[in-house]
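S.K.: this one's sequence-less:
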């Protein structure tokens, strides 16, 4: 049996990642929370919180930008410039939920209680940093939302205006997915890659969803060349690996058999 000192030495030897500082994960989560409340909570003062957020962001820069070629300097200034436009988009997302969900009782309910809205909000706030090339933090932000909502949106996805995720749980949207305006998707929808290979890293692997498309629960749409045409409806449990023309309705027809006692 190894003694205590030998165990310590072995553990240190196998800690191979020199930059793996888990403070980055926790501080990213704190930054995400502070940013969300600054934008939406009426009791959280914007003018007081922006300097605090800048200070928190500086800590993320210190922890995340260990590679000198990463573009970390002056990102905060550009980030803040884009927040008003991002907030405007998020308000449109919330309004799309209110107008599209008969169970929604108020806009306040959407902001405070809808996991789909929260996931979209954190995605949009992370997407700006992803576009800047800021390392790791955008992914930590969306994974924080994923853990809380069950919605997995890669920060690299491109999502247009008035996006609505209903019920939310189990939704997966891949890094190179493109979603145009006024799209509505339900729980369990996957916009994924047709197959996985590291050699495809810099290629479009995930589908394009044109404007005014509705995708119902548990539909799976795969492949970078797959385009769902505008104004189309994709029914629940559909499995698609090829494009759909505009104004289409796609549905999956299962065979359901019911056996009763008299059939025995």
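M.R.: Yep, it's here. These numbers come from a predicted model, not from an experiment.
S.K.: C-alpha only now, for contacts and for neighbours.
M.R.: Fine.
S.K.: can you map out the helices along the chain?
M.R.: In the chain, the segments counted as helices under DSSP state H are 4-14, 23-40, 46-64, 75-100, 107-113, 115-132, 137-149.
S.K.: which one of those helices lies closest to residue 235?
M.R.: Nearest to residue 235, of all those, is helix 75-100, at 17.1 Å by CA to CA.
S.K.: How far off centre is the closest one?
M.R.: Averaging C-alpha positions (CA atoms, centre = their mean, to the nearest Å) puts helix 75-100 14 Å from its chain's average.
S.K.: for it, which positions count as buried?
M.R.: Residues 75-76, 86-87, 89-98 are the ones in helix 75-100 that count as buried (16 or more other CA atoms under 10 Å).
S.K.: ok so, going back, nearest to residue 186, out of the helices of the chain?
M.R.: Nearest of those to residue 186, taken as CA to CA: helix 115-132 at 9.4 Å.
S.K.: now the angle between helix 23-40 and that closest one, please.
M.R.: Counting by axes from the mean of the first three to the mean of the last three CA atoms, to 10 degrees, helix 115-132 lies at 120 degrees to helix 23-40.
S.K.: Helix 115-132 to helix 137-149, inter-axis angle?
M.R.: Taking the same axes, to 10 degrees, one finds helix 115-132 and helix 137-149 inclined to each other by 170 degrees.
S.K.: next, the one to line up against it:
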């Protein structure tokens, strides 16, 4: 059969099969109506452009118009985000007998959430500045805070996280996770939007870092590449499914340093303040403040062939 004939005769059947399969696994009308990933990326771009004028823009901006540019980006993205939040709230609603009331309530709630989020932007901006300063203080290779803002994956990831975390705390489904996974794609740093992170946070190098949903991190914490702050195991219900909403990830107190490759697991694990966790440590129990945790020093053999 020639390709053109096959396209005309068979593509409609394959398209129908795919449509039917998708309907068995999720509400296709919801995802078509949502169509949100690229919009969320655009919203994040505009929000971070408002937080850091000129950094994420394609062309230099006029210094005399900074206030107008920030305002326009916030207005445009606020409306886009309101529409997306409204859709995910409607999709989440389990009451179907009064769709008009549901739609109206979700629209109002979506608007309230956007107002609460953007009201926090000055606070978010100040927090990210502490992260930039922590990066400068914690990396002797850093030449300036401008270099850090423009090039460090840690700042890229934490700037997205601090926005996503606010939406997560406001009860917005789906959207914060899409934001966090976007940061993961960009940087190799995987921070769940539920994780609570204090000021002056720095991830040096960054690649391969994982921070779980119920993790709490205090102020002035520094971690290196390949660190996992994860869960030991998942409690299961009677059907063998993971129980949601329980504390699964560790707590890291203030002024802690965690070196490369360390794995710290468990919701009842707490790393006391002013502690140092050495590289490649596997830790599933708490340590008190001012602790140093490290493996026994290996004894490498050096053979001289000459």
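M.R.: Yes, it's here. Because the structure is a prediction, the values reported are computed rather than measured.
S.K.: still on that earlier bit, adding distance to residue 238 of structure 1, write the helices of structure 1 out as JSON lines.
M.R.: Converted to JSON lines, these look like this (distance: least, CA to CA, whole Å):
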{"stretch": "helix 4-14", "distance to residue 238 of structure 1": "46"}
{"stretch": "helix 23-40", "distance to residue 238 of structure 1": "35"}
{"stretch": "helix 46-64", "distance to residue 238 of structure 1": "40"}
{"stretch": "helix 75-100", "distance to residue 238 of structure 1": "22"}
{"stretch": "helix 107-113", "distance to residue 238 of structure 1": "28"}
{"stretch": "helix 115-132", "distance to residue 238 of structure 1": "21"}
{"stretch": "helix 137-149", "distance to residue 238 of structure 1": "23"}
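S.K.: Any idea which of the ones you listed gets closest to residue 247 of structure 1?
M.R.: Of these, nearest to residue 247 of structure 1 by CA to CA is helix 75-100, at 19.3 Å.
S.K.: So which other helices or strands are in contact with that closest one?
M.R.: The contact analysis (3 or more CA pairs under 8 Å, 6 or more residues apart in numbering; DSSP states H and E) places helix 75-100 of structure 1 against helix 107-113, helix 115-132, strand 164-166.
S.K.: Mean per-residue distance, it versus structure 2.
M.R.: With mean CA distance after the TM-score superposition for structure 1, helix 75-100 of structure 1 departs from structure 2 by a mean of 0.8 Å once superposed.
S.K.: corresponding residues in structure 2 for that helix?
M.R.: Aligning helix 75-100 of structure 1 against structure 2 (TM-score structural alignment) gives residues 113-138.
S.K.: Check stretch 113-130 of structure 1 too.
M.R.: Using TM-score structural alignment, stretch 113-130 of structure 1 pairs with 151-168 in structure 2.
S.K.: contacting residues around the residue nearest the centre of structure 2?
M.R.: For structure 2, the residue nearest the mean C-alpha position is residue 180 (2.6 Å; CA atoms, centre = their mean). By CA atoms under 8 Å, 6 or more residues apart in numbering, the contact list for residue 180 of structure 2 reads 157, 160, 161, 164, 190, 191, 192, 193.
S.K.: Please say which position in structure 1 it maps to.
M.R.: Aligned partner of residue 180 of structure 2 by TM-score structural alignment: residue 142.
S.K.: Tell me if I'm right that residue 192 of structure 1 and residue 205 touch.
M.R.: Yes. With contact defined as CA atoms under 8 Å, residue 192 of structure 1 counts as touching residue 205 (7.3 Å).
S.K.: Could you tell me which residues touch both of those two?
M.R.: Common neighbours of residue 192 of structure 1 and residue 205 (CA under 8 Å, 6+ apart) are 177, 223.
S.K.: Residue 162 of structure 2 versus the residue nearest to the centre of structure 2, what's the distance?
M.R.: For residue 180 of structure 2, the distance to residue 162 of structure 2 (CA to CA, to the nearest Å) stands at 10 Å.
S.K.: close enough to count as contact, residue 97 of structure 1 and residue 164?
M.R.: Yes. Using CA under 8 Å, residue 97 of structure 1 makes contact with residue 164 at a distance of 5.7 Å.
S.K.: still on that earlier bit, tell me which two in the buried residues of helix 75-100 of structure 1 are the farthest apart.
M.R.: Within the buried residues of helix 75-100 of structure 1, 75 and 98 form the most distant pair, 33.8 Å apart (CA to CA).
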